[in-house]
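[1] Sequence first, then the predicted structure, then my questions.
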Amino acid sequence: MFKNYFQVAFRNFRKGGLSSFINVASLSIGMSVAMLIALWLYDELTYNKQFKNYDRIAQVIQNVSNNGEVQTWWSVPYPLANELRTNYGADFKSLVMAVNWGDHMMTIGDKRLKATGGYFESEMPDMFTLDMLQGSRNALKDPSSILISASAARAFFNNENPVGKTLKIDQMPPVKVAGIYKDFAANSTFANLGFVASWKSWYHANNDLKDTEDPWRPNFVTLFAQVNDNVSFGAASLKIKDAKLKKVNEQLQKKKPALFLQPMSKWHLHSEFKEGVNIGGAIKYVRMFSAIGLFVLLLACINFMNLSTARSQRRAREVGVRKTMGSLRSQLILQFFSESALMAAMAFVISLLIVWLSLPFFNRVAEKQMHLPFTNAWCWLAAIVFVLVTALLAGSYPALYLSSFKPVKVLKGTFKAGRLAAIPRKILVAVQFTVSVCLIICTITVYRQIQYAKNRPVGYSRANLLTIPLASGKVHDHFEAVKAELLQTGTVAAVAESESPTTGIWNSTSGFSWPGKDPNLSTDFGVMTSSLDFGSTVNWQLQAGRSFSRDFPTDSSAVILNEAAVKYMNLSKPLNQFITWWGKPLKVIGVVKNMVLESPYGEAKPVVYTLLNYPGNVAILRLKPGAAASEAIAKIEPVIKKYSPDQLFEYKFVDDEYARKFGDEERIGKLAGIFTLLAVLISCLGVFGLTTFVAEQRKKEIGVRKVLGASILDVWNLLSKEFVVLVAAAFVIAGPLAAWFMHDWLQQYTYRASLSWWIFAAAGAGALCIIIITVSFQAIKAAVANPVKSLRTE
C-alpha cells in the first residue's frame, strides 16, 4: 500500500512541472535556512557545556552603587578568594583566581610569538577538567611551571616534544612546560586559551601588589567558584553577599558592594545587567533567529499549501474516482501526505548540499566553527523528525482539503472550487508577505542603528591614528628620544603615551570630591592618564580652558574634565576649581568634549584626564595625512625595537579597533539580511507559481477580454491587483508588529536611532515593487498571447 502511495506521489511530482519545481525549491531554501539557524542555535545553546562541572561552576561578581546607579562588575579584589575559602568554605568545592587574561608575548629561544593565556590558581585544571595530552593537571602547584594547549605546542615547538622546555611570558622569569592540554572548544569562554600559568608566579613578580596599602580596593581578579553538590547558586549567593562589604574601608562601603554567583550557564547568553538586575544578553538573538528560522520554513510550507490547493480542480476527478472505488478519507490523506513527504525528502537532500556548500561562508559571517555532524546518530534522527514535521506542516491543509471532495459532484462535473476556496490561499499569501515585510523593516532598523552609532561624534579624530602596545617601561624611560626619532621619520605627525587607548578606559576609580558633593555619594570616574601631547595627538575638542603644557610645571597637579564629569559634578564654572582625589587637590585647567572611549551605544562616562608619571600601556601615534600606512609602519618598527628590543612589535589602527565595537550587531545584521532576502525569495516563488496557475486557469477569459478590446494594461491589472491588495494588507499588519518589536529592541541602547517613517515606507514600497515584478512576468506573458490559440476549442 505504502509503495503504491509513493509511486503515485512520484508520478504526480513529475506531472506537476513548474509547481513541483517551485515546491521543492522553496522547501529546499526554507529547510536550508532552518538547518543553518539550527546549527547556529546549537552552537550558542551548548556554549561551555563541554565542561564536566558545567552545572556547578559560577563566577563571583558584584553589584556596586556608583554615580547614582547600580553597576555590575565582573572583577573582584584578590583577598576575596581567601576570605571565601576561610569563612564560607563549606559551600565551595573549589575557588580559582585568574588575572592578566589576554594576549602575551611568548619567547622561546630566539622566537617570539603572541599567545592568549592567563595566570590561574592551581585548582583551575581540575575545576575546568583540562583534557591532558601530556603531563599532569597538578603541574601548576609548582609556580615555575606552565601548561600549554596542543595548538600552542605546535606553534611554539613544531613537532618537538615541549615538555620540560623553558619559555618566557612577557618580562616574567622563565617557566617550564609541564604539560599539554587539548584545545578548548570554539564555543567556550576559554576558546583560544593557549597557556595556563601559575597565579603564584604572577603574584610574587608584582611587588606593587604585595605592598599595596589596601588590597581590598583594586578590583582586577576574575574569581571562579565550584559549589558543592548539595549547594544551590542562590543559597551560596545569599551567604556571600556581604563578604566584601565587611572588609572594605568606610569610603568603599558607600558603594554597597553585594556579591553573587553568576552560573556558567548564564555567562554567554545572559551577561547583561541593568541596575544590578540581569536583563538577558545574547539570548535575545537566540530567540530572534529561532523565530526567523521557524517563519522562513513556514513560508516555504505555505507555498506547498497554496500550490497544492490551487490545483484542486485537477485533482478533484482523481479523488472522486478513488472514493468511488472504495478509498477511505484516511487513505486519501495518507496519499497526499506521502506526496508532501516525498517533496520534503527531496528538498532535504538538496538543502543538505546547500548547507554544506554555504557553511564556510556562513561561518565567516557568524564567526563560528560549525560543521555538519554526519557521524552523529542523534543528528540523523533529528533530520528524520525534521523532514516528517516539515512534510506534516506543508501537507496537512492540502491533504484535509483535497480529501474532503464529494465524489458525486466531482464525477457529475458540477464541482467547482468557487471564490471561497481561494480565501485561505489569499490569507496564506498575506501571511507570507506580513513576515517578509516585518523582516525587511527589522533588518533596515538594525543596519540603521549600527550606522547611527558609527556616525556618532566621538570627540576626537580617528583618522590616521594608531596605537602600539608597550610591553615594558623602556619606551617610557626614553620617551622624548623615541618621540624625536619617530617625528624624524617623516611619516609621524604626533606621538603620545597613555595608560589606556582611545577605544577603552582601562582605569576607573573613586575617591573624587568637589565643592557641593554629597558626602554619602559613591562615585566611580574613568581616569585617562597620559603624556603632555595626548590632546594634540588625538585632536580632542577643547570646550573651555587649555590642554596640558610644558609651560606650566604645576600641571602635574592639574586635571582636565570631560563634559559628562562637569555635568555630573554640577560645576557651573569648572575652570580653576579644585577637586580632590583621595585627599590630593587637583586644579581643573580645561574641559573637553565627551570622547567615546567605551561603548558607542552608551552614554559618555565621567572621565578625568591626568598626566602620566609612570610607564604607559600604549603609545599613540598620528600619521601624517597622505602617508602610506605600510611605509610608515616600516619606519616606526625599528624605532620601537631600538628602545624595546624584547618587545613583539604590534600596532592597531584606531579606526579598526573602533569598528570592532560593532562586531556583534554587524554579524546579526548580516545574518538577518541574508535570511530576509531568502524569505522574500521564497514568497516570490510562491506568488510566481500562483500567478502562473491563475494565468493558465483564466486563459480563455483573457482571450475573450482581448477580443473585446482589452489592452495589455487591462489584462496586467486583472492578474496583478489581487496580489497588490494582499501586499497592502500585509503591510498594514506588519508595520505595527515590526514597530513594536524594534522599539523594544532599540531600548537596550542608550544612544539609539529613532523608528523613522521612511523605514516603513521603504519596506512597503520595496515589497510592492517585488510583488509587481514577480507578477508582471506571467501577467504580461498572458496579456500578449494570441487570443486565437486560447479560444480555438470554442
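    Good, I have the coordinates. Numbering: from 1, shown residues only.

[2] CA atoms for contacts and neighbours, from now on please.
    Noted.

[3] For residue 721, grab the count of nearby residues.
    13 (other CA atoms under 10 Å).

[4] in the helix or strand residue 26 falls within, what counts as buried?
    Secondary structure assignment for residue 26, by DSSP states H and E: helix 18-45. Buried positions in helix 18-45, judged by neighbour count with 16 or more other CA atoms under 10 Å: 19-37, 39-41, 43-45.

[5] Also stretch 762-780?
    763-765, 767-768, 770-772, 774-776, 778-780.

[6] what's the answer for stretch 541-552, then?
    541-542, 544, 547-548.

[7] tell me, what residue is most central in this structure?
    residue 664 (3.3 Å; CA atoms, centre = their mean).

[8] got a list of contacts for stretch 351-369?
    With CA atoms under 8 Å, 6 or more residues apart in numbering as the contact definition, stretch 351-369 has outside contacts at 28-29, 31-32, 35-36, 186-187, 370-372, 667-668, 670-671.

[9] swap the cut-off to 7 Å and go again
    28-29, 31-32, 36, 186, 370, 667 (CA atoms under 7 Å, 6 or more residues apart in numbering).

[10] Same question for stretch 297-306.
    23, 26-27, 30-31, 34, 393-395, 397-398, 425, 428, 432, 682-683, 686.

[11] now swap in stretch 786-794 and tell me
    Contacts for stretch 786-794 (CA under 7 Å, 6+ apart): 699-700, 703, 706-707.

[12] among these, who's most crowded?
    Result: residue 703 is most packed of these (other CA under 10 Å), 24 neighbours.

[13] I'd guess that one is in a helix, am I close?
    Yes. Counting by DSSP: H, G, I helix; E, B strand; the rest coil, residue 703 is found in a helix.

[14] another structure for you, compare them:
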Amino acid sequence: MFKNYLKAAWRNLLKNKAHSFINITGLSAGMAVAMLIGLWVWDEVTFNHYHKNYDRIATLKQNQLLNGGIDTWQSMPYPIGDALRNSYGNYFKHVVMSSWTQPHLLTVGDTRIMKNGNSMEPEALDMLSLKMQQGTYAALKDPYSIVLSASLARTLFGDANPMDKLIKIDNKDELKVTGVYEDLPANTSFASTTFFLPWEYKLITDKWIRENPNPWGSNGFQVFVEMADHMDMAQVSRKIRNIRLDHQQPDERKFHSQIFLHPMRKWHLYEQFKQGVNTGGRIQFVWLFGIIGVFVLLLACINFMNLSTARSEKRAKEVGIRKAIGSFRLQLIWQFFGESLMMSVIAFVLCLILVQLMLPFFNEVADKNISMLWGSPLFWLAGIGCTVITGLVAGSYPALYLSSFQPVKVLKGTFRVGRLAAVPRKVLVVVQFTVSVVLIIGTIVIFRQVQFARDRPVGYNRDGLVSVDLMATEVADHFEAVKHALQSNGAVTEIAQAESPLTQVWNTNGGFDWKDKDPSLSVDFPTTGVSPEFGKTIGWQFKEGRDFSREFASDSAAFVLNESAVKFMGLKNPVGEIIKWDGMSFHVIGVIKDMIVESPYAPVRPSVFCIAKNPNNFLILRLNPAASATEALRKIEAVFKQYSPAAPFSYKFVDLEYARKFENEQRIGKLSSGFAILAIFISCLGLFGMATFMAEQRTKEIGIRKVMGASVLNVWTLLSKDFVMLVVIALLIAAPLAYFGMYKWLQHYEYRSGIAWWIFAVTAAGAVIITLLTVSYQAIKAALMNPVKSLRSE
C-alpha cells in the first residue's frame, strides 16, 4: 500500500511539473532560510557552552550612583579577589582576577606579532576548562610563564615543540611556554584571547598597582568566579553586594557601590543594563530571527496549501473515482499526505545543498563561523522532524479538503467549488504578504536608524586621522624629534599624543568639584590626558575659549570641557571657572562641541580633557592630504623604526574604527533585508502559481469576453485586481504591526530616528508593483490567447 502511495505521488509530481517546481522551490527556499536562522540561533544560544561549567561561572559587576543615575560596571578594584576568598571562600570553587584582553607584542627570533592576551590567576585554566594539548592546569603558577593557543604556538614555533621555549613580550621580559591549549571556538567570550599570562606577572610589572595609595577606590580589572557545588548564585550575589562598600573610604561611600554576580550564560545575550537593571541585549535579535524563520517557513507551507487547494477541481474526478471503487477517506488522506511529504523530502535535500552553498556568504554577512552540523544527531533529528512536520502542515489542508469531495456529485458533473472555497486561499495570501511587508518595513527602519546615527555630527574631523598604538615608549620619548621628522618629510600635517584612542573611553574619574555643586552628587567623567597639539590635530570644534598651548605653562592645570559637561555642571560662563579635581584646582580654558567617542546611538557623556605628563599610549596623526596614504604611512613607519626598530608599526584609520560602531546594526539590517527578499520571492512564487491556475480556470470566460469586445487591458485588469486587493488588505494589517514592532525596537536607542510616513508609502507601492509584475505574465498571456482555442469544446 505504501509503495502504491509513493508511485501515485511521484506520477502526480511528474504530471504537474510547473506546479511541482513552484511548490518544491518555495519549500526548499523556506527551509533553507529556516535552517540558516536555526544555525545562527543555535550559535547564539550555545555561546560559552564550550566551558564545561558555564552555568556556574560568573563575572562580578557593580552598580554605582553616578552623574544622577545608576551605572553598571564590570571593572573592579584589584583587592576584591582576596576579599572574596577571605570572607566568602566557601561560596566559590574558583575566584580569578583578570586583566582586560589587550594586544601585546610577542617576539621569537625574527618573528614579531601582535596578539591579544589576558593576565589571569592560575585557576583560570581549570575554571574555563581549557583543553590542554601540552602542559597542565598549573601552567600559570610561574610568574614568568605563558600559555599559548595551538594556532599561536604554530605561528611562533612552526612544527617544533613550543614547551619551555622563550618568548619576549612587549620588548621587555622573556617568558617560558608552559602550556598549549586547543583554540577556543568563535562563540565564546574568550575567543579573541590567544594566550594567557600569570596574574603575578601583572602585579610585578604594573607600577600603577604597586603604587596605588587607594586600591579600593580605583577600578581597572575583571573578576571571574565559579560557584562551589550546591551554591545558589542569586543568594551568594545578595550576600556579597556590600563587599566593596565596606572597604571604601567614607567620602567614596556616596557612590553606594553594589556588587553582584552576572552569570556566564547571560554574558552574550543579556549584556545590556539600564539604571542598574538588566534590560536584555542580543536576545532580542534571537527572538526576532527565530520568529522570522518560522514565518518564512510558514510562507512556503502556505504556498503549498494554496496551490494544492486551487487545483482541487482538476483532481475532483480522481477523488470521485477512487471513492467510487472503494477507497476510504483515510486512504485518500494518506495519499495526499504522501505527496506533500515527498515534496517536503525533496525540498529538504535541496535545502541542504542551498545552505551549504550559502553558508560562506551568510557567515561573512553575519560575522560568524557557522558550519553544517553533519555529525550532530540533534541536527538530523531537528532537520528530519522539521521536514516531516512541514510536510504534514503543508499537506494538511489539501488532504482533509480534497478527500472530503462527494463522489456522486463529482461523477455526475454537478460538483462545483463554491465561492467560499477561495476564502481560505485569500486569507493565506494576505498572511503571506503581511509577513513580507512587515519584514520590508523593518529592514528600512533599521537601515534608516544606522544612517541617522551616521549623519550625527561627531565633533571633529575624522578624514585622514590615523591612530598608532605605541607598544614601546621610545617613539613617545622622542615626540618632538618624531614630529619634526614627519612634518619635514611631508607625511603628516599634525601629530599629537593621547592616553586613549579617539573611538573609546579608557579612563573615567570622580573627585570633581565646582561652584554650586550638590555635595551629595557623585560623578564619574571620561577623562582624557593629551598633549597640547591634540585639539589642532583632530580638529575639534570650539564653542567658547581656546585650545591648549605650549606657550602657556598654566595649561598644565587647565581643562577643556565638552558641551555635555558644561550643561551637567550648570556653568553659565564656563571659561575661567575653577574646577577642583581631587583637591587640586584647574581652570577652564575652553568648551568644545560634543565628540562622539562611545556609542553613536547614546548621548555623549560629560567629558574632561587635560594636559597629561606622559600621554604615551597613542599617537594621533593627520596625514598630509597632498600625499597618498600609502606613501605617507611608509614614511611614518620609516621614522618610527629609527626610534623603535623592534616594535611593529600598528596603526588604525579613525574613520574605519568609527564605522565599526555601526557593524552590529548594519549586520542585522543586511540579514533582515536578505530574509525579506526571500520572503517576497516565496510569496511571489505562490502568486505566480495562483495566477496560472486562475488563468486556466477562466479560459472560457476570457474567450467569451474577448469575442464580446474586451481589450487586453480589460482582461489584465480582471485577473489582476483580486490579487492587488489582497495585497492592499495585507498592507493595512502589516502597517500597524510593523509600526508597533519597530517603535519598540527603536526604544533601545536613546539617539534614534523616527518612523517616517514615506516608509509605508514606498513599501506599499513596491508591494503593489511586485504583485502586478508577478501576475501580469499569466494575465497578459491569457488575454492574448486566441478565443477560438479558448472556446473549442473539450
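    Looks like it arrived, so ask away. Predicted model only: the values in this text are computed from it and were never measured.

[15] residues in contact with the corresponding residue of the second structure for residue 139 of the first structure?
    The equivalent of residue 139 of the first structure in the second structure is residue 139 (alignment by TM-score structural alignment). Residue 139 of the second structure sits next to 147, 178-179 when contact means CA under 7 Å, 6+ apart.

[16] Kindly reformat these as a markdown table containing neighbour count and distance to residue 557 of the second structure.
    Listed next are the contacts of residue 139 of the second structure as a markdown table, based on neighbours: other CA atoms under 10 Å; distance: CA to CA, whole Å:
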| residue | neighbour count | distance to residue 557 of the second structure |
| --- | --- | --- |
| 147 | 29 | 44 |
| 178 | 24 | 48 |
| 179 | 26 | 49 |
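
[17] nearest to residue 264 of the second structure, of those residues?
    residue 147 (22.8 Å; CA to CA).

[18] Against residue 564 of the second structure, how distant is that closest one?
    Separation of residue 147 of the second structure from residue 564 of the second structure (CA to CA, to the nearest Å): 45 Å.

[19] do residue 508 of the second structure as well
    15 Å.

[20] Those two: who's more crowded?
    The neighbour count for residue 508 of the second structure versus residue 564, taken as other CA under 10 Å, is higher for residue 564 (20 against 15).

[21] ok so, going back, return the closest of the contacts of stretch 786-794 of the first structure with respect to residue 412 of the first structure.
    residue 700 (22.4 Å).

[22] aligned partner of the closest one in the second structure?
    By TM-score structural alignment, residue 700 of the first structure lines up with residue 700.

[23] who's in contact with its match?
    790-791.

[24] how far away is it from residue 788 of the second structure?
    10 Å.

[25] swap in residue 454 of the second structure?
    62 Å.

[26] These two: which is more packed in?
    residue 454 (16 against 13).

[27] show me what contacts that one?
    Contacts of residue 454 of the second structure by CA under 7 Å, 6+ apart: none found.

[28] any idea how far it is from residue 656 of the second structure?
    Taking CA to CA, one finds residue 454 of the second structure at 12 Å from residue 656 of the second structure.

[29] Number of residues surrounding residue 277 of the first structure?
    Residue 277 of the first structure, neighbours per other CA under 10 Å, totals 12.

[30] Residue 623 of the first structure now?
    Quick note: residue 623 of the first structure (other CA under 10 Å) scores 23 neighbours.

[31] ok, the residue nearest to it when sequence neighbours are not counted - contacts?
    Leaving aside its sequence neighbours, residue 623 of the first structure sits nearest to residue 492 (CA to CA, 6 or more residues apart in numbering; 4.4 Å). By CA under 7 Å, 6+ apart, the contact set of residue 492 of the first structure is 486, 621-624.

[32] Also residue 606 of the second structure?
    Residues near residue 606 of the second structure by CA under 7 Å, 6+ apart: 525, 562, 564-565, 568.

[33] Please state the offset of stretch 115-134 of the first structure from the chain centre?
    With CA atoms, centre = their mean, to the nearest Å as the basis, stretch 115-134 of the first structure stands 27 Å off its chain's centre.

[34] what does stretch 406-421 of the first structure give?
    Worked out by CA atoms, centre = their mean, stretch 406-421 of the first structure lies 54 Å from the chain centre.

[35] After the helix or strand that contains residue 736 of the first structure, which helix or strand is next?
    Using DSSP H and E, residue 736 of the first structure sits in helix 712-746. Following helix 712-746 of the first structure in sequence order, the next helix or strand is helix 757-783 (DSSP H and E).

[36] That next one against the second structure, how far on average?
    Helix 757-783 of the first structure differs from its equivalent in the second structure by a mean of 0.8 Å after superposition (mean CA distance after the TM-score superposition for the first structure).

[37] Closest to residue 271 of the first structure out of the contacts of stretch 786-794 of the first structure?
    residue 699 (60.5 Å).

[38] which residues touch the closest residue to residue 576 of the first structure other than its chain neighbours?
    Using CA to CA, 6+ apart and skipping the chain neighbours, the partner closest in space to residue 576 of the first structure is residue 588 (5.1 Å). By CA under 7 Å, 6+ apart, the contact list for residue 588 of the first structure reads 558-560, 574-578.

[39] Can you tell me the SS state at residue 588 of the first structure?
    Per three-state DSSP, residue 588 of the first structure ends up strand.

[40] Mean per-residue distance, the strand ranked longest in the first structure versus the second structure.
    Criterion DSSP state E: the longest strand present in the first structure is strand 92-108. Its matched residues in the second structure lie on average 1.1 Å from strand 92-108 of the first structure after superposition (mean CA distance after the TM-score superposition for the first structure).

[41] same deal with stretch 331-351 of the first structure?
    Looks like 0.7 Å for stretch 331-351 of the first structure (mean CA distance after the TM-score superposition for the first structure).

[42] And that stretch, what's buried?
    331-348, 350-351.

[43] Out of these, list just those in strands.
    Judged by DSSP E, these include no members of strands.

[44] Out of those, list just those in helices.
    Among those, the residues falling in helices (DSSP state H) are 331-348, 350-351.

[45] separation between residue 790 of the second structure and residue 388 of the second structure?
    41 Å.
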